[in-house]
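Colleague: Requesting a structural model of the entry that follows:
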Amino acid sequence: MSVPSLDQPDQSDQSESAIVARLRAAGCVFAEEEAEMIMSAARNPAELEEMVERRVVGLPLEHVVGYAEFCGLRIAVDAEVFVPRRRTEALVQEAVALAPARAVVVDLCCGSGALGVALADRLDEVELYASDVDAAAVRCARRNVTAAGGEVFEGDLFDPLPAGLKGRVDVLLSNVPYVPTVEIELLPAEAREYEARVALDGGVDGLEVLRRVVAGAAEWLAPDGILLFETSERQADEAVAAVAATGLRARIATDDELDATVIIASLS
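Modeller: All right, here's what the predicted structure looks like:
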């Protein structure tokens, strides 16, 4: 009969301490918290073992348990769909502070739909729309956005949105991919191996998708509407220049606690 080594916890043991040991051995920094989430999400011992093994081999925790915590909400996140980052909560906070009552909100490059759903949760009487070019993201977003009373469309940026939204959008959220193509391979394995590349790749300088968004934003924004998107600190000045080149005005908002940089643009 084989005896588990001291270096390898017995995988038949599904106690919390054993699962924590396996996660810690795999390099999970917050092994205790992750073990608790996995054990809460698993419906039976077989599923628990499968989920622990998936995490041990490197899948993002959110893909393992099927959800992400974002702005105090539980957002469904399917396999390969971009996992909403905590720093992006700063974008939602800025939008909440600026959104009018009964806002028309559009979430472009929506991924799971986390931004639009979080904003709708904090405002009253939101008219919510979202779009993404990735079919898997759209399927996932529909689970979240539909429950929040919104609609999700599949297609490239503005293309699939109802034409009747032109000139009516009060808040345009667009968490565009902004990682330069050559830097994709430098990302943590959880991102580069398990999230859709289209959700990460911002082109040669990381701003190619952004330029397309700002080029089309003016005809969709209401007269007092705002466009908000996230970028890196080092790209902020170039992002502002890209906005200015389309005739929009832009400013930079930062959140040191979340390590976030948000660009806020408007028609005037």
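Colleague: Every contact and neighbour count from this point should use C-alpha atoms.
Modeller: OK.
Colleague: all strands for this structure, in order.
Modeller: Taking DSSP state E, the strands of the chain run over residues 67-70, 73-76, 104-108, 127-132, 151-154, 169-174, 221-231, 249-255, 260-266.
Colleague: Mind putting those strands into a markdown table with distance to residue 185?
Modeller: Compiled in a markdown table, the strands of the chain are given as follows (distance: least, C-alpha to C-alpha, whole Å):
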| stretch | distance to residue 185 |
| --- | --- |
| strand 67-70 | 24 |
| strand 73-76 | 26 |
| strand 104-108 | 25 |
| strand 127-132 | 23 |
| strand 151-154 | 27 |
| strand 169-174 | 23 |
| strand 221-231 | 18 |
| strand 249-255 | 26 |
| strand 260-266 | 22 |
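Colleague: Just tell me which of those ends up closest to residue 45.
Modeller: Ranking the strands of the chain by their distance to residue 45 (criterion: C-alpha to C-alpha) puts strand 67-70 first, at 19.6 Å.
Colleague: Tell me the helices and strands packed up against the closest one.
Modeller: When contacts are defined as 3 or more C-alpha pairs under 8 Å, 6 or more residues apart in numbering; DSSP states H and E, strand 67-70 sits against strand 73-76.
Colleague: So for the strand it packs on, what gets flagged as buried?
Modeller: For strand 73-76, a neighbour-count test (16 or more other C-alpha atoms under 10 Å) marks 75, 76 as buried.
Colleague: Please verify my assumption that residue 22 contacts residue 56.
Modeller: Yes. Taking contact to mean C-alpha atoms under 8 Å, the distance of 7.2 Å between residue 22 and residue 56 places them in contact.
Colleague: Look at the two and report which has more neighbours.
Modeller: Set side by side, residue 22 and residue 56 give different neighbour counts by other C-alpha atoms under 10 Å, the larger being at residue 22 (23 against 19).
Colleague: For the comparison step, fold the sequence that follows:
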Amino acid sequence: MTRNTPDDATDDPIAGLLRRAGCVFAVEEAALLREHATGATELDQLVARRAAGEPVEHLVGCVRFGDLRLAVGPGVFVPRQRSLLLARTAIAATRARRSPAVLEAFCGVAPIAASVAAAVSDVDLHVVDADDTALDLARRNLPDGTGIHLGTGLDPLPRHRLFDVIAAVPPYVPDSAFDLLTSEARHHEPRSALLGGPDGLDHIKALVVAAQEWLAVGGELLIEMNTAQAEQVVRGGGPPHYESDVVVGDDGQTAVACFRRTR
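Modeller: Sure, this is the predicted structure:
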């Protein structure tokens, strides 16, 4: 669901209830709940659950991500709109290759892979995640024939398999910042999909090292993180034979660290 501006004042009783519960986009959410509910009883139940703090995306079973509507569900990480920066970067990198092989690591419900599949034809697409619930939803968001791999990091991938683009939104929130997250994230999304160690970089650093085994020469590793984290990681230089750069989003806070394997 795209959230650009707060809603206007309204006499809608459901929107009013949601607003009093702290929902900034109450009109938009009221419309989504009405669209999803099969009747008045279910609508009342959904409104009560939303007012109690459950993410609206979990309640309606989908999230708008750019031009896509992706399946999501309770207990999984909901793709953020800021990740459209990574999606656009991955699409551009994929289009630059002939018959590209693309992997989304830490895929969750696979927003990046789904975006690439919708924008580029003739892609050998793969995703990997440690959460089988998220992968079940990812299957609904991806085309038939996508390689689905269950496991930690890149370990489940077949050996000697090379990719032209590896994109990822690893957990990158520092452990100490957990209490600063929204209530929805703290209570309804798995910590394993949010937290990345003391500085938020544990999974990112491990991925940069591990990707050397699976990234083709000339291929690109694209990782979303906070801008300050990206600058820190890129300053570190990465492994040998990598060129690195940072793409910063319009919000100034979200960045994609880009690593290209030169040989």
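Colleague: if we can go back for a sec, how about the strands of the first structure, which one is nearest residue 26 of the first structure?
Modeller: Going through these one by one, with C-alpha to C-alpha as the measure, strand 67-70 comes closest at 20.7 Å.
Colleague: For that closest one, give the aligned segment of the second structure as residue numbers.
Modeller: The alignment of strand 67-70 of the first structure onto the second structure (TM-score structural alignment) spans residues 62-65.
Colleague: With stretch 116-134 of the first structure instead?
Modeller: Aligned by TM-score structural alignment, stretch 116-134 of the first structure falls on residues 113-131 of the second structure.
Colleague: Mean distance between the match of strand 67-70 of the first structure and the first structure after superposition?
Modeller: Superposing on the first structure and averaging over aligned pairs (mean C-alpha distance after the TM-score superposition for the first structure), stretch 62-65 of the second structure comes out at 0.6 Å.
Colleague: Run a quick neighbour tally on the closest residue to residue 95 of the second structure other than its chain neighbours.
Modeller: In space, and not counting its chain neighbours, residue 95 of the second structure is closest to residue 120: 6.6 Å by C-alpha to C-alpha, 6 or more residues apart in numbering. Neighbours of residue 120 of the second structure under the rule other C-alpha under 10 Å: 14.
Colleague: my guess is residue 120 of the second structure meets residue 92, correct?
Modeller: No. At 9.4 Å, residue 120 of the second structure and residue 92 do not qualify as touching, with contact defined as C-alpha under 8 Å.
Colleague: which non-adjacent residue is nearest the equivalent of residue 28 of the first structure over in the second structure?
Modeller: In the second structure, the position corresponding to residue 28 of the first structure is occupied by residue 23, as judged by TM-score structural alignment. Closest residue in space to residue 23 of the second structure, ignoring its immediate chain neighbours: residue 51 at 7.8 Å, by C-alpha to C-alpha, 6+ apart.
Colleague: residues touching the one you found, list them.
Modeller: Residues near residue 51 of the second structure by C-alpha atoms under 8 Å, 6 or more residues apart in numbering: 17, 18, 21, 22, 23.
Colleague: Take those residues and write them to TSV, including distance to residue 232 of the second structure.
Modeller: Listed next are the contacts of residue 51 of the second structure as TSV, based on distance: C-alpha to C-alpha, whole Å:
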residue	distance to residue 232 of the second structure
17	44
18	40
21	39
22	36
23	35
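Colleague: Spatially central residue for the second structure, please.
Modeller: Using C-alpha atoms, centre = their mean, the residue of the second structure that lies closest to the mean C-alpha position is residue 79, 4.0 Å off.
Colleague: Need the counterpart of it in the first structure.
Modeller: Matched to the first structure by TM-score structural alignment, residue 79 of the second structure sits across from residue 84.
Colleague: now do residue 165 of the second structure
Modeller: Under the alignment (TM-score structural alignment), residue 165 of the second structure pairs with residue 171 in the first structure.
Colleague: hang on, its match packs against residue 101?
Modeller: No. Counting by C-alpha under 8 Å, no contact exists between residue 171 of the first structure and residue 101, whose distance comes to 11.1 Å.
Colleague: between the two, who's got more neighbours?
Modeller: The residue with more neighbours, out of residue 171 of the first structure and residue 101 and counting by other C-alpha under 10 Å, is residue 171; that gives 28 against 11.
Colleague: wait, what's in contact with the more buried one?
Modeller: Taking C-alpha under 8 Å, 6+ apart as the definition, contacts of residue 171 of the first structure comprise 95, 99, 103, 104, 105, 106, 221, 225, 226, 227, 228.
Colleague: how much space between it and residue 220 of the first structure?
Modeller: Here the criterion is C-alpha to C-alpha, to the nearest Å. By it, residue 171 of the first structure lies 10 Å from residue 220 of the first structure.
Colleague: Between the two, which contacts overlap?
Modeller: Common neighbours of residue 171 of the first structure and residue 220, counting by C-alpha under 8 Å, 6+ apart, are absent.
Colleague: what sits against whatever residue of the first structure lines up with residue 179 of the second structure?
Modeller: Across the two structures, residue 179 of the second structure finds its equivalent in residue 185 of the first structure, going by TM-score structural alignment. Listed by C-alpha under 8 Å, 6+ apart, the contact partners of residue 185 of the first structure are residue 192.
Colleague: give me that answer again for 10 Å
Modeller: Contacts for residue 185 of the first structure (C-alpha atoms under 10 Å, 6 or more residues apart in numbering) come out as 191, 192, 193.
Colleague: Now the buried members of those residues.
Modeller: Buried residues within the contacts of residue 185 of the first structure, counting neighbours by 16+ other C-alpha under 10 Å: 191, 193.
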